[in-house]
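**Student:** can't give you the sequence, but here's the structure:
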């Protein structure tokens, strides 16, 4: 495993652990506001982030235009997947839909900010000198 992969995995595990600890505290203090499915959503976001990083890392090595195209198509596919998950859960568990959607959105924001920051670091490192 390369150094950049190791650093990304380490940061991803830290952000996941921090989110998990905050979620645990929230479950212990105000469980009525949280969906019981959120721990699974946390694991889902961690997995998607890890897979996304490795796929987009390969695209970044192919050049800026390849990365931008890959990033945009990857983003569209992920948004479609997220929407399908949200809609499926909401239709199957109507009484928990609002709590699930709010929790999903909060985790989405946390992981999206983390990923964009990491992708910026990745693309800056992979730019050849003079670009």
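**Tutor:** Structure received. All figures in this text were calculated on a predicted structure; none of them were measured in a lab.
**Student:** can we go C-alpha only for contacts and neighbour counts from here?
**Tutor:** Noted.
**Student:** mind listing what residue 89 touches?
**Tutor:** Under the criterion of C-alpha atoms under 8 Å, 6 or more residues apart in numbering, the neighbours of residue 89 are residue 97.
**Student:** this is the other structure I want to compare:
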């Protein structure tokens, strides 16, 4: 878990740096003040879900496999609710928000799936 926290923190800080560079120099007109909070939201959500999946994987690998799809479904619902709420309040910047959210979703999902795959393989061996 400690290595995952370090990896996730480094990736999050890297995304923050890239985002700062992109929105400071390339596309400053598209910067949304909510983006740092969105990054923190993804960091916290990924960390909590990963911790929960670790507990499941250590107890029962069968239950872990069954619940993994359910966890992914609820995560998508949560992200969709956040998107709908934001768009309801700021329709003007909806496209920028959705693009940033999708990029964050892809990066954090890749990291999470990569780590869960390693854990799943080590439990089988």
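**Tutor:** Cool, got the structure. The structure displayed is predicted, hence computed values, not measured ones.
**Student:** could I get the TM-score for this pair?
**Tutor:** Taking TM-score structural alignment, normalised by the length of the second structure as the basis, the two superposed chains have a TM-score of 0.94; 124 aligned residues with a C-alpha RMSD of 1.1 Å.
**Student:** could you point out the longest helix of the second structure?
**Tutor:** As assigned by DSSP state H, the longest helix anywhere in the second structure is helix 94-124.
**Student:** how about that one: buried residues?
**Tutor:** With burial defined by 16 or more other C-alpha atoms under 10 Å, the residues of helix 94-124 of the second structure counted as buried are 94, 97-98, 100-101, 104-105, 108, 111-112, 116, 120.
**Student:** what's the matching range in the first structure for stretch 56-64 of the second structure?
**Tutor:** Using TM-score structural alignment, the residues of the first structure aligned to stretch 56-64 of the second structure are 59-67.
**Student:** contacts for that stretch?
**Tutor:** Contacts to stretch 59-67 of the first structure, defined as C-alpha under 8 Å, 6+ apart, come from residues 56, 70, 122-123, 126-127.
**Student:** repeat that for stretch 109-119 of the first structure.
**Tutor:** So stretch 109-119 of the first structure is in contact with 8, 45-46, 49, 53, going by C-alpha under 8 Å, 6+ apart.
**Student:** also stretch 122-131 of the first structure?
**Tutor:** Outside of stretch 122-131 of the first structure, the residues within contact range by C-alpha under 8 Å, 6+ apart are 57, 60-61, 63-64.
**Student:** quick one: which of those residues is nearest to residue 83 of the first structure?
**Tutor:** Checking those against residue 83 of the first structure by C-alpha to C-alpha gives residue 57 as the nearest, at 24.7 Å.
**Student:** please give the element, helix or strand, for the closest one.
**Tutor:** Here residue 57 of the first structure, judged by DSSP states H and E, is contained in helix 38-61.
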